[in-house]
Every structure is written in structure tokens, then in C-alpha cells.
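Asker: This is the structure alone, sequence omitted:
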């Protein structure tokens, strides 16, 4: 479309305007006129800024720049001037990208697993996954990947976390229950498995590494951690953490940790990090109730 006669940006001197007579450029040039925005009575500073911006867009929408095409228009290589570009609408710009914001975890947050049976959520740290093809009961997470067990064949994992309700007796003391559970936890992990095999050649000895009170999901609990030596392989660490549930009859909950020792095992600090991150499902301050559930018998 050929633009109508008028003042346009000079293609040779963009800081000036030049008269276009409708068919060609003339030699008439001028300094662009700057029109002060008309103040709006009672308008805020932001409203004035919007008004000025709108005026600028309208000016651009009407008509703006010219273009110069340099080429071989004739044998002497003369400069060829073209008509000013005539816009029928204002050029658009991409809106700025939204600033990322921190929000509450969604219902499918991959960093949290929920044990519905015991009414708790546990953080799923880097290197840990939800259980798949696991023979052990009550497993809520494992380390990623498997390896060939060092002794009696089968497939082993470098780390397991289990959660279960203590129903074997009427004892309610977290300290007594943790001290009672740790022996069973160590033997089932590093002595004989559920089908009687000895994947590590049997458990040879143990030593108490840590033991004491611990706050879990806002309740007073107790933990015991053993370092286990096995006939084959580097051995490992086992921990039993017991605390009263905040749901139902508040039965004691036991969270077991089984970590291989050595360079391939998960960092021991993960035991403390997972324990610290445990929340009750009804705890609004702890993000309880989000994430994928690990119900009874799953895995």
C-alpha cells in the first residue's frame, strides 16, 4: 500500500522527518515535533504513564519509519530510496515471561510420599524412588537401581525405608519399642531374607552408633542406629525410629532405615533428613497429605 502524503521518518536521517508527497520523497525535512501529553485531572502517576504509552502506540500505528534499500539499481550503483513503511496496526511485542513463584506442593508432588495406613508423609530425597518389585513388607521408598547380592544370590538394593504400625504387644514407650525393633530390623536386612537366603553371608556383629530421643511429626519419639558387619560385602547401617501416630488410636509407628555401608550406599545424613521431614497427614504446616500414597501391600 502506498502511504498518503505526510511527514515520515527520513530513511537517510532517522532523527529527522521528511515530506512524502504520496509518490516520492521531497527535499523538505524537519525536526520531529514532540507533543506533551495532556494531563488527566485526578489521574494517578500510573494512569498518566499508561496514557503516554497509549499515545505512543497510536503514533506508531499510524505511520512511522522509512527504509533504505541499497542495491545495484543502475550501472553506477546509485542508492535507491523506497517509500516509507506504512503500518495498518501497531507492531506487537512479546509479553515478559512471568516471574517464577514458590507455591504449595501439588497433589502429585514427586518429592513427597504418603503412608496412608500410618497417617504420615515422608520426603522423597534425590536418589530415592517409590518401591517397585520389592519383596519386603511396608517399604515406602528405595534407592534407585539394584545390584547382585554379594553372597547368596538374588537382587539387593543399597537403601530401603519402611514404615509400619507396631502391634506385636501393648508396649507404648517409643524408647522400649525402638530398642526391641532394631534387632529384628538388622537381622531381616542383613542376616536372612524373607525366604531364608543369606544375601550378605549372614550378620557377624553389630555396634550401637547412635541412640536417643527425637521429635518426629511433632511427637516425641526415640531412635536406635546400629552399624552391622556382614560376612560378605561392606555391611550396613540399620535404624529404628518409633513415635506415636497423630491419627486414630495414636498407635506407635516405626520407621526403619536400611542403608548399605561403603561408597555405594546412600549418605547417612539421609536418615536424619528423612526423619526431620516426616509430617502427619493432618499437619497443614508440614505439607501433610500431598504426594503419591503408599498403602498397605503396595510395592
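Answerer: Right, received. Where do you want to start? For clarity, every value in this text was computed on a predicted model and none was experimentally measured. Numbering: from 1, shown residues only.
Asker: only C-alpha atoms for contact and neighbour calcs from this point on.
Answerer: Noted.
Asker: ranges for the helices of the stretch 151-299 of the chain?
Answerer: All helices of the stretch 151-299 of the chain, identified by DSSP state H, counting those that start in this stretch, fall at 174-190, 269-277.
Asker: Tell me the buried residues in the longest one?
Answerer: Of the residues in helix 174-190, those with enough neighbours to count as buried (16 or more other CA atoms under 10 Å) are 174-175, 177-179, 181-183, 185-186, 188-190.
Asker: go on, stretch 45-54?
Answerer: Buried residues in stretch 45-54 (16+ other CA under 10 Å): 48, 51.
Asker: Could you do stretch 236-256 as well?
Answerer: Those would be 236-246, 251-256, for stretch 236-256 by 16+ other CA under 10 Å.
Asker: now what about it, what contacts it?
Answerer: 118-119, 161-167, 172, 174-175, 177-179, 181-182, 185-186, 190, 216, 219-229, 257-262, 280 (CA atoms under 8 Å, 6 or more residues apart in numbering).
Asker: please redo it, this time with the cut-off set to 6 Å
Answerer: The contact list for stretch 236-256, computed with CA atoms under 6 Å, 6 or more residues apart in numbering, reads 161-166, 174, 178, 182, 186, 221-228, 257-261.
Asker: do the same with stretch 198-212
Answerer: So stretch 198-212 is in contact with 149-152, 190-192, 222-232, going by CA under 6 Å, 6+ apart.
Asker: adding another structure so you can compare the two:
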């Protein structure tokens, strides 16, 4: 009698340091960092040789080294050495991407097509904002980064050190370790760390893009965000491998609680595979206070001139 491994998290056949969801018949695009529960050493595949095939799936030994954090996106927020920023608490949209079709055990990472049924907004309840999802973006699912509020769907093999990268990510955080309240000062202070986190080194010390070789200021200026005064700084970064990308730090005061400063970080790959740069302005314009549909979000026309 033939058997098929049950749905669950198993070692990714294309990158064994992460786990990938097997839906019982095929691999999906969902990946996560390994947890403390042992998972099969070898990825599952449809069994066709009787019970012996099912028994061949081994468990990771108790003494195996667990990877504590895997880069599945291009940056991680809220984990800086200065302790700044608690992770944002979010509610995700009710609609989720459908499982990709294809071979049961693909040999490499793939980028899923945008899900046309995705919800139009994501909610960051901690910071009291909602963010519009541009076409081709999805709410994060099964990712290691705590502060992500949206990503481009799917992953790809990083052009530098081994790992999985994403073409675009957006994250939000509350500024807690910095007494500065000026949006301009916060954005100007944050942009260097945002760029390094996105394109220089990952949390394991790897260099998925072989590091940043140079950067150029594209835009800096005031912008209204969720009805509050904000400031953005945008860089074009060049990397040792791959086409580089665009990084933006957007700072503004929250409209809830103690009105703590909020920083939204955006990182887009450059080149044909990256999201259109105009999505950065669309995302800024679409930020609104939670429960408020009348403020119009950020006002794109108020973005200051490039310098």
C-alpha cells in the first residue's frame, strides 16, 4: 500500500536550514525558521514503494544544532543593538494566497504570482495605522521578521551568500529606545541602519548581497502620514551582488496612546524583478489611522523635493 506524508513543516529540499510547508500532495511557498520541535531530515515526497518508504523519514537528532534565525526577507526590524522598537502587533487580512501548483518537490525557490483575492489593507494595531496593499503585495505569512506588515509574494535565492531573499518588504516599528521626537531627525538617523539591515549583513552575519558598495540620496522631505507630520529619506543603494535596491525610512508620530514615534521601513529590489518604485509613494499615501477612512492617509503631493 502506498502512502503520502501528512501535511506539515519539513526541511526545505532546496535550502535545508529552513522549513517548508508540505500540504499533503505538493510543496507550498510558505517557509519559516526551524523551531524547537524536531522535523524530518529529508523532505517528504509522495511514497510509492510501500510502508518502507514512509518509515524512511528520519527525525532530527536531539543534539542537532538549531538555527535560531533565518533570513527569509531582506531585513529584520526591532532587533537593533540599541534595543529600539517593540515588535508591531498586527491583524492580517482574512484572505491568504492560494497554494502554488506544480511539481511535488521543486528543486529551488520560486516566486509565487500575486494573489488577486488579497485583502486591500493590513492593520498595525500597536501603532494605530492601516497600510494599503498595492497590487502584487501580500500580508506576511510564515516569515521570521516580527515587524513585517507586507511583502512581495515568494522568495528567491540571494545573489550573494546562501539564503532566501524577497524582492520587497515593508515593516513598521515603534521607536522606544530613542528620546528623539523629530520625524526629520529620526528618519535621517534610521536610514543608514535600514539600508545595512536590508542589503549589507543578515542576522547570521551572512552577506546575501555581498554588502553595500555605495548609496545615493534620492529624496528627503516632509510628508503627511495618517494626518500627522512626517518625514522620509530614500536611498538608492548599490550592492556587491545583484542589482541593489531602494531603501526608505519614514518617520511620524502615532495617533494613538502616547503618540510615540513610528518608523516605517521600505526596501525594494532594483531591476526588472523588483516592485515599481512608485509603490513607495502609494504605500505612504495609503497609511491611515485605524478606523479612519476619511483622512486620505499620507498626502503624496506634500513630499518635499529631492536633494
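Answerer: Noted; the coordinates are in hand. Keep in mind that this is a model prediction, so the values were computed, not measured.
Asker: Just send the buried residues of helix 174-190 of structure 1 back as CSV, with distance to residue 27 of structure 1 too.
Answerer: CSV is the format used below for those (distance: CA to CA, whole Å):
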residue, distance to residue 27 of structure 1
174, 96
175, 97
177, 98
178, 96
179, 99
181, 98
182, 97
183, 99
185, 95
186, 96
188, 97
189, 93
190, 95
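Asker: out of these, who's nearest residue 55 of structure 1?
Answerer: residue 174 (72.9 Å; CA to CA).
Asker: What lines up with the closest one in structure 2?
Answerer: Matched by TM-score structural alignment, residue 174 of structure 1 corresponds to residue 183 in structure 2.
Asker: So that match sits against residue 233, correct?
Answerer: No - counting by CA atoms under 6 Å, residue 183 of structure 2 does not reach residue 233; the two are 10.4 Å apart.
Asker: one step back: in TSV, list the helices of the stretch 151-299 of structure 1 along with distance to residue 45 of structure 1.
Answerer: Compiled in TSV, these are given as follows (distance: least, CA to CA, whole Å):
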stretch	distance to residue 45 of structure 1
helix 174-190	64
helix 269-277	48
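Asker: Inside strands: which ones of the buried residues of stretch 236-256 of structure 1?
Answerer: Of the buried residues of stretch 236-256 of structure 1, the ones assigned to strands by DSSP state E are 236-244, 252-256.
Asker: Widest-spaced pair of these?
Answerer: The widest separation within those (CA to CA) is 26.9 Å, between 236 and 244.
Asker: quick one: the strands in the stretch 101-250 of structure 1?
Answerer: 112-115, 120-123, 128-129, 139-143, 147-148, 155-156, 159-165, 203-216, 219-230, 236-244 (DSSP state E, counting those that start in this stretch).
Asker: ranking the ones you listed by burial, who's on top?
Answerer: Neighbour counts (mean count of other CA atoms under 10 Å) averaged over each of these peak at strand 236-244, with a mean of 28.
Asker: For stretch 205-215 of structure 1, grab the matching residue range in structure 2.
Answerer: With TM-score structural alignment applied, stretch 205-215 of structure 1 matches the range 214-224 in structure 2.
Asker: coming back round to it: turn the strands of the stretch 101-250 of structure 1 into TSV, columns for distance to residue 274 of structure 1.
Answerer: Shown next, in TSV, are the strands of the stretch 101-250 of structure 1 (distance: least, CA to CA, whole Å):
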stretch	distance to residue 274 of structure 1
strand 112-115	10
strand 120-123	6
strand 128-129	11
strand 139-143	11
strand 147-148	23
strand 155-156	21
strand 159-165	9
strand 203-216	10
strand 219-230	13
strand 236-244	11
